[in-house]
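Colleague: Requesting a structural model of the entry that follows:
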Amino acid sequence: MAKQPSKPTVRRARSRPTKDAQLMPSLSPTMARWLTVLALVMVIGGAILWLRAWISDPNNLKIQKVEWHGDFQFLKQAELEAIAEPFTQTNLYLLDTDGLEQSLEKNSWVRGVSLRKVWPNQLLVEVETQFPIAFWGDDKLLNQFGEIYDGTLPEKQGVFPIIYSPQTSGRVMGERYVQLTKMLAGLDLEIIELSEDERGSWRMKVRHGPEIIIGRKEQEKRVQRFRVGYMQGLKNRLGEIDQIDLRYTNGFAVEWKPGAAVSSLNGDTEPSLRS
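Modeller: Sure thing, here's the model as predicted:
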């Protein structure tokens, strides 16, 4: 029999890895974490830059409400609102707080200002206003802390006392006024003026009564002497007296108003060196 021809052996070619099929090197867990953190930081940083650019526009998140707190008995709130209005045409981020506080405090009736931002668009303004207790000379006022400030208060003329000294602080003069008021307690006398001149000599005036010259020395002792004289005879004739001078060693001198009937009062003594 004839031999069958044998089938040729087919060889399979081995597949070779292409460049595209090459495996990427694997990342370690630590490197993966660092890359994640870096990506997160970049996202957050971008968001912050965008937010900063957005809020730097005064038309974004504009201040919608300004709330005022304080005692406006002697000061109109509208005056402060007019001062603040140009500053509040922006948002809280761009608000010039220092400039606003300084501008408000230029008003002589404002003793202090504090600002509080309430996000997103509200501003609270706390105003400490001046509280006057006396006139300081002709054109200034004295507050409860003994501080002198510019101001007028026509409606309090004749109500508030007038205090003045060219050389002594308002606080010291205020303390003297309180001291003298206590020394005259119970006499139904109200001090409406108290002044000190360049030499340090004190003078006071009582309501519906005379000017009383106290002098530079022994003021407490002299006022006590006046108190005794007042109780002994001056009380009923105080309206007839123009001036009382306490600058005597053991008593005081009385200057009567024109037309007043002059009579001897206990408390009058011989004149001596005045100071």
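Colleague: only C-alpha atoms for contact and neighbour calcs from this point on.
Modeller: Will do.
Colleague: so how far is the longest helix along the chain off the chain centroid?
Modeller: What stands out as the longest helix in the chain, according to DSSP state H, is helix 29-55. Remark: helix 29-55 is offset 45 Å from the chain centroid, using CA atoms, centre = their mean, to the nearest Å.
Colleague: And for stretch 66-85?
Modeller: The chain centroid and the centroid of stretch 66-85 are separated by 13 Å, computed with CA atoms, centre = their mean.
Colleague: Just the endpoints, please. Distance across that stretch?
Modeller: One end of stretch 66-85 to the other measures 9 Å (CA to CA, to the nearest Å).
Colleague: ok, residues contacting it?
Modeller: When contacts are defined by CA atoms under 8 Å, 6 or more residues apart in numbering, stretch 66-85 is touched by residues 100, 103-104, 109, 122-131.
Colleague: What about the residues you listed, which are in strands?
Modeller: In this view, the contacts of stretch 66-85 that belong to strands under DSSP state E are Q122, L123, L124, V125, E126, V127, E128, T129.
Colleague: Tell me where this structure has helices.
Modeller: For the chain, the helices defined by DSSP H occupy 29-55, 77-84, 97-105, 170-183, 219-229.
Colleague: Can you give me the buried ones in the last one?
Modeller: So the one you mean is helix 219-229. Applying a neighbour-count criterion of 16 or more other CA atoms under 10 Å, one finds Q219, R222, V223, R225, F226, R227, G229 buried in helix 219-229.
Colleague: could you check the angle helix 170-183 makes with it?
Modeller: 30 degrees (axes from the mean of the first three to the mean of the last three CA atoms, to 10 degrees).
Colleague: Also the shortest one?
Modeller: Taking the same axes, to 10 degrees, one finds that helix 77-84 is oriented at 170 degrees with respect to helix 170-183.
Colleague: I'd like the structure of this one too, to check against the first:
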Amino acid sequence: MNAVSALLLAALVGTLAWGALRWAVRLPTFNFRAIQVEGDVSRNSVASLRANALPRLHGSFLSLNLKEGRAAFEAVPWVRHAQLQRVWPMRLKVSLEEHRPAAYWEARVDGADAGSEATAERALVNTFGEVFQANLGDVEDEDLPVLAGPAGTAGLMLQMWRALSPAAEKLGESIDRLDLSGRGSWRVTFGSGPVIELGRGTEAEVVDRFGRFAQSITQVTSTYRSPLLSADLRHADGYAVKLRGVTVQTPGKPVNRKR
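Modeller: Got it, this is the predicted structure:
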């Protein structure tokens, strides 16, 4: 009986202590007196953080769940990662890492091929190849390429865009758009307009194919003194090009010049 009484008394004391602790942590004394934000804040103002994150924070210095607090800040547009830390007395330190946009993203719907307009709503891709949602008006003055491909391929496509860009730059061009079809075929659109069909293959194969094209195409355009309109690199023994105002006649119909 004494053991049972002692156990009941301990349980009662524990319950009272727990209740007292829960009551104490809710006292105004333990409310946060300041929230210190540091790190990347170029895309978010104090007002936007206050409006989007603070309403999601619940608890005091003692009771705040840091995991839930981190989620509250990471739900704010442009915030990629947040780290929270309690700092005595009664302060919350928040370190933010923002998304750095690298490209626009258009996820191609099932069955849509490269060049098709049947895509989902446009989003953004950061420098890590991660897709995120933000106000596109915030980047309208930035010269970002468009990546369009099947869902889940944004990282792969950003890597391919980076691998192809040096060869394009040697031609004085920029890759404004890169498409990947559901069948794995690549297409490049230059800033000046020409469209280049790269075909399928590994990254190394596609980059090598495009590099060989970039090394020789200026000879073709110089010979015919005509700008490039499009090119098709999906030929085993060369590539076909379309130049403005230039055709080669065969019996019955004109065809594009092939190199």
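Colleague: that older thread, looking at the buried residues of helix 219-229 of structure 1, spot the one nearest Q89 of structure 1.
Modeller: Taking CA to CA as the measure, Q89 of structure 1 sits nearest to Q219 out of the buried residues of helix 219-229 of structure 1, at 58.1 Å.
Colleague: What distance do you get for that closest one to S103 of structure 1?
Modeller: In terms of CA to CA, Q219 of structure 1 sits 44 Å off from S103 of structure 1.
Colleague: Check Q167 of structure 1 too.
Modeller: 30 Å.
Colleague: Of the two, give the one with the bigger neighbour count.
Modeller: S103 (15 against 11; other CA atoms under 10 Å).
Colleague: Find the nearest non-adjacent residue to the more buried one, please.
Modeller: Spatially, and ignoring its direct neighbours in sequence, S103 of structure 1 is nearest to I83 (7.0 Å; CA to CA, 6 or more residues apart in numbering).
Colleague: can you count the residues close to the aligned residue in structure 2 for that neighbour?
Modeller: Under the alignment (TM-score structural alignment), I83 of structure 1 pairs with N52 of structure 2. Using other CA under 10 Å, N52 of structure 2 has 16 neighbouring residues.
Colleague: Could you do K67 of structure 2 as well?
Modeller: 11.
Colleague: Please identify the residue in structure 1 that aligns with it.
Modeller: Using TM-score structural alignment, K67 of structure 2 lines up with D98 in structure 1.
Colleague: what separates H208 of structure 1 from I244 of structure 1, distance-wise?
Modeller: 14 Å.
Colleague: Which one's more surrounded, the two?
Modeller: Counted by other CA under 10 Å, H208 of structure 1 and I244 do not tie: I244 has more neighbours, with 22 against 13.
Colleague: Which residue in structure 2 aligns with that one?
Modeller: Aligned partner of I244 of structure 1 by TM-score structural alignment: A231.
Colleague: Quick check: that match touching Y239?
Modeller: Yes: assessed by CA atoms under 8 Å, A231 of structure 2 is found in contact with Y239 at 6.9 Å.
Colleague: Measure how buried the residue nearest to T90 of structure 1 when sequence neighbours are not counted is and give me the count.
Modeller: Of all residues not flanking T90 of structure 1 in the chain, P58 sits nearest, at 4.5 Å (CA to CA, 6+ apart). Using other CA under 10 Å, the number of residues around P58 of structure 1 comes to 17.
Colleague: sorry, back to before: so which of the helices of structure 1 comes closest to L153 of structure 1?
Modeller: Comparing the helices of structure 1 by CA to CA, helix 77-84 comes nearest, at 16.5 Å.
Colleague: Superpose on structure 2 and give me the mean offset of that closest one.
Modeller: Aligned to structure 2 and superposed, helix 77-84 of structure 1 gives a mean residue distance of 2.5 Å (mean CA distance after the TM-score superposition for structure 1).
Colleague: For that helix, buried residues please.
Modeller: Quick answer for helix 77-84 of structure 1 (16+ other CA under 10 Å): L80, A84.
Colleague: For the residue positioned nearest the centre of structure 1, give me its contacts.
Modeller: Nearest to the mean C-alpha position of structure 1, by CA atoms, centre = their mean, lies G112 at 1.8 Å. Counting by CA under 8 Å, 6+ apart, G112 of structure 1 makes contact with E105, V127, E128, T129.
Colleague: Show me what the last one aligns to in structure 2.
Modeller: Spelled out, that is T129 of structure 1. Structural correspondence for T129 of structure 1 with respect to structure 2 (TM-score structural alignment): E98.
Colleague: how many neighbours does the residue nearest to its match when sequence neighbours are not counted have?
Modeller: Computed as CA to CA, 6+ apart, the closest residue to E98 of structure 2 that is not its neighbour in sequence is V79, at 4.4 Å. For V79 of structure 2, the number of neighbouring residues by other CA under 10 Å comes to 21.
Colleague: cool, the one 10 residues further on as well?
Modeller: Here the count is done by other CA under 10 Å, and P89 of structure 2 has 11 residues near it.
Colleague: Distance check, the counterpart of L158 of structure 2 in structure 1 against F226 of structure 1.
Modeller: Aligned by TM-score structural alignment, L158 of structure 2 pairs with G174 of structure 1. The gap separating G174 of structure 1 from F226 of structure 1 is 21 Å, by CA to CA.
Colleague: coming back round to it: in this structure the match of L158 of structure 2 contacts G146, no?
Modeller: Yes: if you go by CA under 8 Å, G174 of structure 1 and G146 touch, sitting 6.1 Å apart.
Colleague: more neighbours, those two?
Modeller: Higher neighbour count among G174 of structure 1 and G146: G174, with 21 against 18, using other CA under 10 Å.
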